[in-house]
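> My questions are about this predicted structure, shown below with the sequence.
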Amino acid sequence: MVVTNIVGLIDNTYLKPYGTTEDIERLVEDTARYGAYSITINPVFVRYARDYMSRRGYKLRISVVIDFPFGALTTDARVELIRRYSGLVDEYDVVVPMGLVKSGLWRDVEDDIKTVVEEAHRLGKVVKVIVEDAYTTREEKLELYRIVMQSGADFIKTSTGFEEREYAERLGNRVGAQVENVRLMAELSRRYNPRIGIKVAGGIRTYQQVLELLNASERRPDPTEFRVGTSHMLDIIRTMPKS
C-alpha cells in the first residue's frame, strides 16, 4: 500500500500531566496548520481548547480521554464523565477497566464496556476503547478484543502510551503500538466485527511506522477505519517522502 499523506489519519495528542494552556494552543495550531483529523487531550483542558478554537475560528474535532491512563474508575463514574463532556467533545478514548481484565472478571468487563459504549453512542459520539496491549497476555487479548469488538465500539485502540515498561516486560510484552497486536486485531475483527476501526498509539514517530501499522490493520487509509494517536506528528511529517 502506498500512501503519500497520512496526516489526515492523525489524532494529534497532548496528554502529559504537566501540560499547560500554551501546550494546548500549540497543539491546536499545529493541527489546524497541517490538517490532522483531531486533537486528543485531557479533560481539564476541554473547555479551554474549545474556547480557544472558537476565538481562532477553527472547527477542529476534539477527543477527550476518559479514565486515563489506568482504567480504574467504576462504570458509573466513567459514564458520568462521558455525559459531562458531551457538549464539548466529538469523541472519547476510554481505557478498559484493567483491574477487572487482569482479575479475569470477564462478565464485569463486558458489562462495563458495553455500558460505556452505549452511553457514548446515545449522545451521538465516537468511542474508542483502549485495550493497553502491554499489560495483557495473548489469552487475555483474545477475550478482551472479542469483548470490545462485540460491544459496538467504533475503534479498538492499542495503548495509552503511558504503560509501565517493567510490568510489560515481565509479561514478555513491549510498550506502545506493535504490529503483531494490530495483526491480531485485524484477524479477530473478521470474526467478530469487520466494521470496527483500529487506532494505533504509543511510540509512533515515523511515517514508516504508520505504514507498517496501517498494512497490518487491513484497513483503508480512511479516518473512519484507521487512526494514529501520536504526540509526535511533526516527526512523522518530517519523515514523509517528498512529493
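On my side now, so go ahead. Computed from a prediction, not measured in an experiment: that's the story for all the values here. Numbering: from 1, shown residues only.
> hey, let's count contacts and neighbours off CA atoms from now on
Will do.
> just the helices in this structure please.
With DSSP state H, the ranges of helices along the chain come out as 21-34, 46-56, 75-84, 98-102, 106-122, 138-150, 165-170, 179-192, 207-217, 233-238.
> which of the ones you listed sits most buried?
Mean neighbour counts were compared across these using mean count of other C-alpha atoms under 10 Å; the top stretch is helix 207-217, at a mean of 20.
> how about the residue nearest to Asp108 when sequence neighbours are not counted, what does it touch?
In space, not counting the residues next to it along the chain, Asp108 is nearest to Leu100; the distance is 7.0 Å by C-alpha to C-alpha, 6 or more residues apart in numbering. Under the criterion of C-alpha atoms under 8 Å, 6 or more residues apart in numbering, the contact list for Leu100 reads 106, 108-109.
> Geometric centre of the chain: which residue is closest?
Most central residue of the chain, judged by C-alpha distance to the mean C-alpha position with C-alpha atoms, centre = their mean, is Lys157 at 4.7 Å.
> That one contacts Val127, doesn't it?
No - checked against C-alpha atoms under 8 Å, the pair Lys157 and Val127 is beyond contact range at 10.1 Å.
> residues touching Val116, list them.
Neighbour list for Val116: 75, 78-79, 82 [criterion: C-alpha under 8 Å, 6+ apart].
> next one: Tyr52
Contacts for Tyr52 were tallied using C-alpha under 8 Å, 6+ apart; they are Glu25.
> could you redo the helices of the chain as a markdown table and give each row distance to Glu91?
Compiled in a markdown table, the helices of the chain are given as follows (distance: least, C-alpha to C-alpha, whole Å):
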| stretch | distance to Glu91 |
| --- | --- |
| helix 21-34 | 16 |
| helix 46-56 | 12 |
| helix 75-84 | 10 |
| helix 98-102 | 21 |
| helix 106-122 | 8 |
| helix 138-150 | 16 |
| helix 165-170 | 28 |
| helix 179-192 | 21 |
| helix 207-217 | 21 |
| helix 233-238 | 19 |
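> just so I know, which of those lies nearest Val64?
Distances from Val64 to each of these were compared by C-alpha to C-alpha, and the smallest falls on helix 46-56, at 7.3 Å.
> Just give me how far the closest one sits from the chain centre.
22 Å (C-alpha atoms, centre = their mean, to the nearest Å).
> Below is an additional structure, to be compared with the one above:
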Amino acid sequence: MTELSAREIASYIDHTLLAQNASREQVVQICDEAKKYGFKSVCVNPLWVSTVSRELEGSDVLTCSVIGFPLGASATDTKVFETKHAVADGANEIDMVIDVAAALRGDRDALVNEIFAIAQAAHEGGAILKVIIETCLLTEEAKVLACEAAKAAGADFVKTSTGFSTGGATVEDVALMRKTVGPEMGVKASGGVRSVETARAMIAAGATRLGSSSGVAILEGEQSGSSY
C-alpha cells in the first residue's frame, strides 16, 4: 500500500472542537481551517451545530455533532431527542456514546435497542451514525460485543473513544474493531491522533475516519500537544 501523503489524510479527518469553554470565534476558526485543508467534517457539541452548518454552507465539509457526550449515561429517549435536534440544526453526522455499562455487563439487547433508535432518528434526517464505544473502559469481549451490536442495529461507523476518558485510540483496538465489523462498515479512530505517523498507523490498521483536534498540525507535519 502506498503511503498516504499528509494532504490525502485530510479527507479522513473530522476536525474537532469539543471543549466546554469553546468560543464562537474558535468554532468559526475550525470551520475556516476545515474548508482550507479539505477535512471531512467539523465535529462539535450540539450547541454549535447550527453555527457550523451555516459556516460550512457551500463547501464539501460535513457538520458532525456528538450526542450523549462524553459519558453516554443518559436515557435513550434523551439521546434520540438530541439527535433529532442536531439533525434539524444541520448535522450530517452523529457521533453517539453508548451505554458503556451495558457493554460491560454483556447486555447485547440493551445496546442494540438503543443504537437502533438513534440510528433511525439519524437516518430519517439524512444523517449517518457513528457509535462511540469508549474502548479504554471495555474488556476485549465487551469491545467485540459493542461493535457487533452497532453493526446489528444499523449504525454506519464504530468509533474508539470520546477523548475525555482514561485513554484514546490504539492501533490494536482499531484492528480489532475492523476485524469485528468487517470491510464495509466505517471505523473511526479518535483520541490521541496528533501526528501524521499516528494517523497513517490508524488508517493502516483499518480506520476510515480520524477524529482529531490536531488536524492542522498533522497536515503541517507538527506534533500537537492536544489531548484529543
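Structure's in. What do you need? Treat the numbers as computed from the prediction; the structure is a model and nothing was measured.
> Any chance you could compute the TM-score here?
The TM-score (TM-score structural alignment, normalised by the length of structure 2) is 0.90; 218 aligned residues with a C-alpha RMSD of 1.6 Å.
> related to what we said a few turns ago, of the contacts of Val116 of structure 1, closest to Ala49 of structure 1?
Proximity of those to Ala49 of structure 1 was ranked by C-alpha to C-alpha; the top entry is Ile82 with 17.2 Å.
> Tell me the spacing between that closest one and Thr137 of structure 1.
Between Ile82 of structure 1 and Thr137 of structure 1 the computed distance is 29 Å (C-alpha to C-alpha, to the nearest Å).
> And the residue nearest to the centre of structure 1? What does it align with in structure 2?
In structure 2, the residue paired with Lys157 of structure 1 according to TM-score structural alignment is Lys159.
> Could you pull up the residues touching that match?
Taking C-alpha under 8 Å, 6+ apart, one finds 130-134, 187-190 in contact with Lys159 of structure 2.
> give me that answer again for 10 Å
With contacts defined as C-alpha atoms under 10 Å, 6 or more residues apart in numbering, Lys159 of structure 2 is in contact with 95-97, 130-135, 147, 169, 174, 177, 186-190, 207, 209-211.
> Distance check, it against Leu18 of structure 2.
Between Lys159 of structure 2 and Leu18 of structure 2 the distance is 16 Å, computed by C-alpha to C-alpha.
> Then Ala155 of structure 2?
As it turns out, when the distance is counted by C-alpha to C-alpha, Ala155 of structure 2 lies 22 Å from Leu18 of structure 2.
> Comparing the two, which residue is more hemmed in?
Neighbours around Ala155 of structure 2 and Leu18, counted as other C-alpha atoms under 10 Å, are more numerous at Ala155. The numbers are 24 against 21.
> doesn't Gln120 make contact with the more buried one?
Yes - taking C-alpha atoms under 10 Å as the contact criterion, Ala155 of structure 2 and Gln120 are neighbours in contact, 9.0 Å apart.
> what is in contact with the two at once?
Common contacts of Ala155 of structure 2 and Gln120, defined by C-alpha under 10 Å, 6+ apart, comprise 128-129.
> returning to that earlier point: mind checking what the residue nearest to Asp108 of structure 1 lines up with in structure 2?
Leu100 of structure 1 maps onto Ala102 of structure 2 when the alignment is built from TM-score structural alignment.
> now swap in Glu187 of structure 1 and tell me
For Glu187 of structure 1, the residue aligned by TM-score structural alignment is Lys179.
> hang on, that match packs against Val158?
No - using C-alpha under 10 Å, Lys179 of structure 2 is not in contact with Val158, being 11.8 Å away.
> Residues that sit against both of those two, list them.
Taking C-alpha under 10 Å, 6+ apart as the criterion, Lys179 of structure 2 and Val158 both touch Cys147.
> From Lys130 of structure 2, how far out is the nearest residue to Ile67 of structure 2 once chain neighbours are set aside?
Taking C-alpha to C-alpha, 6+ apart, and ignoring the residues beside it in sequence, Ile67 of structure 2 has Met96 as its nearest neighbour in space, at 4.6 Å. Counting by C-alpha to C-alpha, the gap between Met96 of structure 2 and Lys130 of structure 2 amounts to 6 Å.
> any common contacting residues for those two?
With C-alpha under 10 Å, 6+ apart applied, the overlap between the contact sets of Met96 of structure 2 and Lys130 consists of 66-67, 115, 119, 158-159.
> Report the contact partners of the aligned partner of Lys114 of structure 1 in structure 2.
Using TM-score structural alignment to pair residues, one finds that Lys114 of structure 1 aligns to Phe116 in structure 2. For Phe116 of structure 2, the set of contacting residues under the criterion of C-alpha under 10 Å, 6+ apart consists of 110, 122, 129, 149-155.
> and which of the residues you listed is nearest Glu57 of structure 2?
Within the contacts of Phe116 of structure 2, distances to Glu57 of structure 2 taken as C-alpha to C-alpha reach their minimum at Ala122, with 19.9 Å.
> hang on, the earlier thing: looking at the helices of structure 1, spot the one closest to Met1 of structure 1.
The closest approach between Met1 of structure 1 and any of the helices of structure 1, judged by C-alpha to C-alpha, belongs to helix 207-217 at 7.0 Å.
> Need the overlap of contacts for Lys157 and Val127 of structure 1.
Taking C-alpha under 10 Å, 6+ apart as the contact definition, Lys157 of structure 1 and Val127 share the neighbouring residues 93-94.
> Look at Met96 and Lys130 of structure 2 and report which has more neighbours.
Legend: neighbour count by other C-alpha under 10 Å for Met96 of structure 2 and Lys130, higher for Met96 (29 against 26).
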